[in-house]
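Undergrad: Sequence plus predicted model, see below.
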Amino acid sequence: MNILVIGSGGREHAIAYAVKQSPLCQKLVCAPGNPGMSSLGECIPVSVSDPKAIADLAEKEKIDLTIIGPEIPLVAGVVDEFRKRGLRAFGPIAAAAALEGSKAFSKNVMKKYGIPTADYETFTDLESAQAYLRAHPAPIVVKASGLAAGKGAVVCLTDEEAFQAIEEMLGEKAVFGESGKTVVIEEFMEGEEASLFAICDGKDYVLLSSAQDHKRIFD
């Protein structure tokens, strides 16, 4: 098989390394890849936010299977574009990727279907968010709804931190740009943070190993 791995981070490097070990892999292409990945396969520049460019590359390189690592191309609809062209890709369509691309959307889905989640409210203007914080003192969690490279969730242990977080997201600074135009303010839940992963085809699922994505220094 000719396999294409989309992305340039450590996640995609690990995927490419594992793919290279498979006897099914005849040719490995990484796009855009990174210097470390170049020892595993050919790295070809491509914009990960451009589904058509990625699909064009897959057709040009005669790719049998494309594995998409980052969230950005998934939210942009790269799998939808592949399906239109009859190309095989591992990843969700844009409608399903919205669960990752919009925290507000995913929280609303959980609420609608009775999936346990922390209490929350969503805001698009600074004054309403500030009023909510005055009625709900810290500790509290403030999240930019959109993709923010894993840095959009702020655990605020003081009221000052909470007000600063919403000011940075909804105020003039708008540090997260479009991703911070909608903010989720969420109940603080104490305990160990963990992520559990599953691969699902719409009918069946396979559980993978759990992990902990803990970015807060000195804890």
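TA: Cool, the structure landed.

Undergrad: C-alpha only now, for contacts and for neighbours.
TA: Will do.

Undergrad: Relative to Glu100, how far out is the residue nearest in space to the middle of the chain?
TA: The C-alpha lying nearest the average C-alpha coordinate of the chain belongs to Glu71 (Cα atoms, centre = their mean; 4.0 Å). Relative to Glu100, Glu71 is positioned 7 Å away (Cα to Cα, to the nearest Å).

Undergrad: Could you name every residue contacting both of those two?
TA: Applying Cα atoms under 8 Å, 6 or more residues apart in numbering, one finds that Glu71 and Glu100 are jointly contacted by Leu147.

Undergrad: show me the contacts for the residue nearest to the centre of the chain.
TA: For Glu71, the contact set (Cα under 8 Å, 6+ apart) comprises Ala97, Glu100, Gly101, Leu147.

Undergrad: wouldn't the first one be in contact with Ile72 here?
TA: No - contact status for Ala97 versus Ile72: not in contact, 9.2 Å apart, counting by Cα atoms under 8 Å.

Undergrad: Of the contacts of Glu71, which is the most crowded?
TA: Taking other Cα atoms under 10 Å as the neighbour criterion, Gly101 ranks highest of these with 22 neighbours.

Undergrad: residue contacts, it?
TA: Applying Cα under 8 Å, 6+ apart, the residues near Gly101 are Glu71, Ile72, Val75, Ser145, Gly146, Leu147.

Undergrad: okay, now the fifth one: neighbour count?
TA: What that stands for is Gly146. 23.

Undergrad: And the helices in the chain?
TA: Secondary structure of the chain (DSSP state H): helices located at 10-21, 51-60, 71-76, 78-85, 94-101, 103-112, 126-135, 159-170.

Undergrad: which of those helices is buried the deepest?
TA: Highest mean neighbour count among these (mean count of other Cα atoms under 10 Å): helix 71-76, with a mean of 22.

Undergrad: For Met37, give its distance to Arg11.
TA: In terms of Cα to Cα, Met37 sits 11 Å off from Arg11.

Undergrad: how close does Ser128 sit to Thr182?
TA: From Ser128 over to Thr182 the distance is 12 Å, taken as Cα to Cα.

Undergrad: Please apply the same query to Ala89.
TA: 30 Å.

Undergrad: before we move on, what about Ser38?
TA: Ser38 is 38 Å from Thr182, by Cα to Cα.

Undergrad: ok, these two, which is more surrounded?
TA: Thr182 (21 against 17).

Undergrad: my read: the more buried one touches Thr124, true?
TA: Yes - Thr182 is within contact range of Thr124, at 4.7 Å (criterion: Cα under 8 Å).

Undergrad: another structure for you, compare them:
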Amino acid sequence: MKVLVVGGGGREHALAWKISQSPRVEQVFVAPGNAGTARDATNVPIAATDKPALIAFAQKESIDLVIVGPEAPLVDGMVDEMEEAGLRVFGPSKAAAELEGSKVFCKNLLYTANIPTASYRTFRSGEEASRYIWDRYGDPSEPVPVVVKADGLAAGKGVIVCSTRQEALDAIDRIASQREFGDAGKELIIEERLIGQEASVLAITDGETIVTLPAAQDHKPAYDGDTGPNTGGMGAYCPTPIIDEELMSKVESDVLVPIVHAMKRARRPFKGVLYAGLMLTAAGPKVLEFNVRFGDPECQPLLMRLKTDLVDVIEAAVDGRLGELAPLEWDDRPSICVVMASEGYPGDYEKGRPIKGLDAADAIEDVKVFHAGTKLVDGEVTNDGGRVLGVTAMGDTIAKAKLQAYRGVKEIRWQGAWCRKDISDKARLQ
């Protein structure tokens, strides 16, 4: 069969790499792809948001299965239009994808479905939100433990954690007035700041059956020790000991099952990947956000460990047959992904800097370098984004997997390259 993966990041490279291992797959296309997917699949120079061109390509090539990776085309209704064109496609509908596309919709649904989450208020203007902060926190010396969020998609950056009144007012100004995140800031949320460890639980569902994947732990802040601004994710490891079997059962019963039922009641049945970003508080797990696709970088260590044919799982979800699927098989060894980023990320950065050492890193045992923001220029791999590579490794223990991943990192160099040095260290604290 022929498979088309839509997208060009680290998640899509991992998907293409894993799908290409299926004995049932003859050819994997990635649109638009990157320098890494050019090695493991066939790149197609079509933007991930160009629905007409992607549909035309899929029909011309007789594509048997389309997998939409990023959130933007999902929220824009790509699955609906592809299905109308007669294509088999994996991912949620436009109506279902609003679970990620609008934080206001998500929070309201969590509230009505009685799913544990932070208390919150929604606002349609910066003035209204600022007035709330002034009224609620009158004493300037009083701590202001809130999180200010842009309603729409902001590439993982539209969430600002605050500790003081001025920080909260500045966050509101950036989102609602300066429109730092564009139209994502048309509405905003102010919610209580939860205390605890974050974890990610992903599940694949066909709207009826839920297949939960091993829990992972992402590292959102830019710098070591969880300091600095939020990013799209600086690394992840899987499985995380912070979620044991008992806690996973609670997440399934209190979060995943209720949200699938709530979406069905809202006449937005959900098919695809359901990603719950959780804060593990003293009062139990609470939902920070829902995403409607594989997380990036969580996807990379997850797929490194998956032994079951991913195509079988995805087709079962598309066809509504997940309940017939045998339990997924996993490599017992943990896996770690370390993101290497461009100088200046998550702010401004320069592109086009040549990257060296990729082959040496890939040659290390149990290491795979997944490309995210890379581009081929005259046959040379260059950086083309903020998060550039996801150096992913497995090991008998989390410590050994970390050692292998950073061995891979040490082989790779380009001007301004950097990464966090503490990915997976949280596991030692569990």
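TA: Now that the structure is in, tell me what you want to look at. This is a predicted model, so every value here is computed, not measured.

Undergrad: overall similarity of the pair, as a TM-score.
TA: After superposition, the two chains reach a TM-score (TM-score structural alignment, normalised by the length of structure 1) of 0.96; 218 aligned residues with a Cα RMSD of 1.2 Å.

Undergrad: Which member of the contacts of Gly101 of structure 1 is positioned nearest Ser209 of structure 1?
TA: The nearest member of the contacts of Gly101 of structure 1 to Ser209 of structure 1, counting by Cα to Cα, is Glu71 at 19.6 Å.

Undergrad: What does the closest one correspond to in structure 2?
TA: With TM-score structural alignment as the criterion, the equivalent of Glu71 of structure 1 in structure 2 is Glu71.

Undergrad: Leu288 of structure 2 in helix, strand or coil?
TA: Under DSSP: H, G, I helix; E, B strand; the rest coil, Leu288 of structure 2 falls in the strand class.

Undergrad: how near is it to Leu109 of structure 2?
TA: On the measure of Cα to Cα, Leu288 of structure 2 and Leu109 of structure 2 end up 13 Å apart.

Undergrad: Next, count neighbours for the counterpart of Leu213 of structure 2 in structure 1.
TA: Aligning on TM-score structural alignment places Leu213 of structure 2 opposite Leu208 in structure 1. Look at Leu208 of structure 1: counted by other Cα under 10 Å, it has 10 neighbours.

Undergrad: what about Ala96 of structure 2, distance to Ile259 of structure 2?
TA: From Ala96 of structure 2 across to Ile259 of structure 2, the span is 11 Å (Cα to Cα).

Undergrad: Same question for Gly207 of structure 2.
TA: Distance, Gly207 of structure 2 to Ile259 of structure 2, using Cα to Cα: 10 Å.

Undergrad: now swap in Asp170 of structure 2 and tell me
TA: With the distance defined as Cα to Cα, Asp170 of structure 2 ends up 33 Å from Ile259 of structure 2.

Undergrad: these two touch, right, Asp119 of structure 1 and Val141?
TA: No - assessed by Cα under 8 Å, Asp119 of structure 1 is found out of contact with Val141, at 10.5 Å.

Undergrad: which neighbours do the two share?
TA: Counting by Cα under 8 Å, 6+ apart, the shared contacts of Asp119 of structure 1 and Val141 are Glu186, Glu187.

Undergrad: Compare those two (neighbour count), which wins?
TA: Between Asp119 of structure 1 and Val141, counted using other Cα under 10 Å, the more crowded position is Val141 (21 against 12).

Undergrad: when you align them, which residue in structure 2 goes with that one?
TA: Match for Val141 of structure 1 (TM-score structural alignment): Val147.

Undergrad: And for the residue nearest to its match when sequence neighbours are not counted, the neighbour number?
TA: With Cα to Cα, 6 or more residues apart in numbering as the criterion, Val147 of structure 2 has its nearest non-adjacent residue at 4.5 Å, and that residue is Val161. Using other Cα under 10 Å, Val161 of structure 2 has 19 neighbouring residues.

Undergrad: Now check Val161 of structure 2 against structure 1: what is it aligned to?
TA: Using TM-score structural alignment, Val161 of structure 2 sits opposite Val155 in structure 1.

Undergrad: Quick one: residues contacting its match.
TA: Taking Cα under 8 Å, 6+ apart as the test, what Val155 of structure 1 contacts is Pro139, Ile140, Val141, Val142, Phe188.

Undergrad: between these, which is closest to Lys84 of structure 1?
TA: Val142 (37.8 Å).

Undergrad: burial of that closest one, as a residue count?
TA: 27.

Undergrad: wait, isn't it in contact with Thr182?
TA: No - using Cα under 8 Å, Val142 of structure 1 makes no contact with Thr182, being 10.8 Å away.

Undergrad: pretty sure Gly228 of structure 2 is in a strand, no?
TA: Yes - counting by three-state DSSP, Gly228 of structure 2 is part of a strand.

Undergrad: Quick check: the gap between it and Gly390 of structure 2.
TA: According to Cα to Cα, Gly228 of structure 2 and Gly390 of structure 2 sit 20 Å apart.

Undergrad: Those two: which has the busier surroundings?
TA: Gly390 (32 against 12).

Undergrad: excluding its backbone neighbours, what's nearest the more buried one?
TA: Excluding the flanking residues, the one nearest Gly390 of structure 2 by Cα to Cα, 6+ apart is Val339, at 4.4 Å.

Undergrad: residue ranges for the strands of the stretch 201-350 of structure 2, please.
TA: Per DSSP state E, counting those that start in this stretch, the stretch 201-350 of structure 2 carries strands over the ranges 210-212, 217-218, 221-223, 227-230, 235-238, 272-281, 284-291, 335-341.

Undergrad: Output the ones you listed in JSON lines; the columns should cover distance to Thr42 of structure 2.
TA: Converted to JSON lines, the strands of the stretch 201-350 of structure 2 look like this (distance: least, Cα to Cα, whole Å):
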{"stretch": "strand 210-212", "distance to Thr42 of structure 2": "30"}
{"stretch": "strand 217-218", "distance to Thr42 of structure 2": "29"}
{"stretch": "strand 221-223", "distance to Thr42 of structure 2": "32"}
{"stretch": "strand 227-230", "distance to Thr42 of structure 2": "33"}
{"stretch": "strand 235-238", "distance to Thr42 of structure 2": "26"}
{"stretch": "strand 272-281", "distance to Thr42 of structure 2": "24"}
{"stretch": "strand 284-291", "distance to Thr42 of structure 2": "27"}
{"stretch": "strand 335-341", "distance to Thr42 of structure 2": "24"}
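
Undergrad: Ok, which of these comes nearest Ile46 of structure 2?
TA: Of those, nearest to Ile46 of structure 2 by Cα to Cα is strand 272-281, at 22.8 Å.
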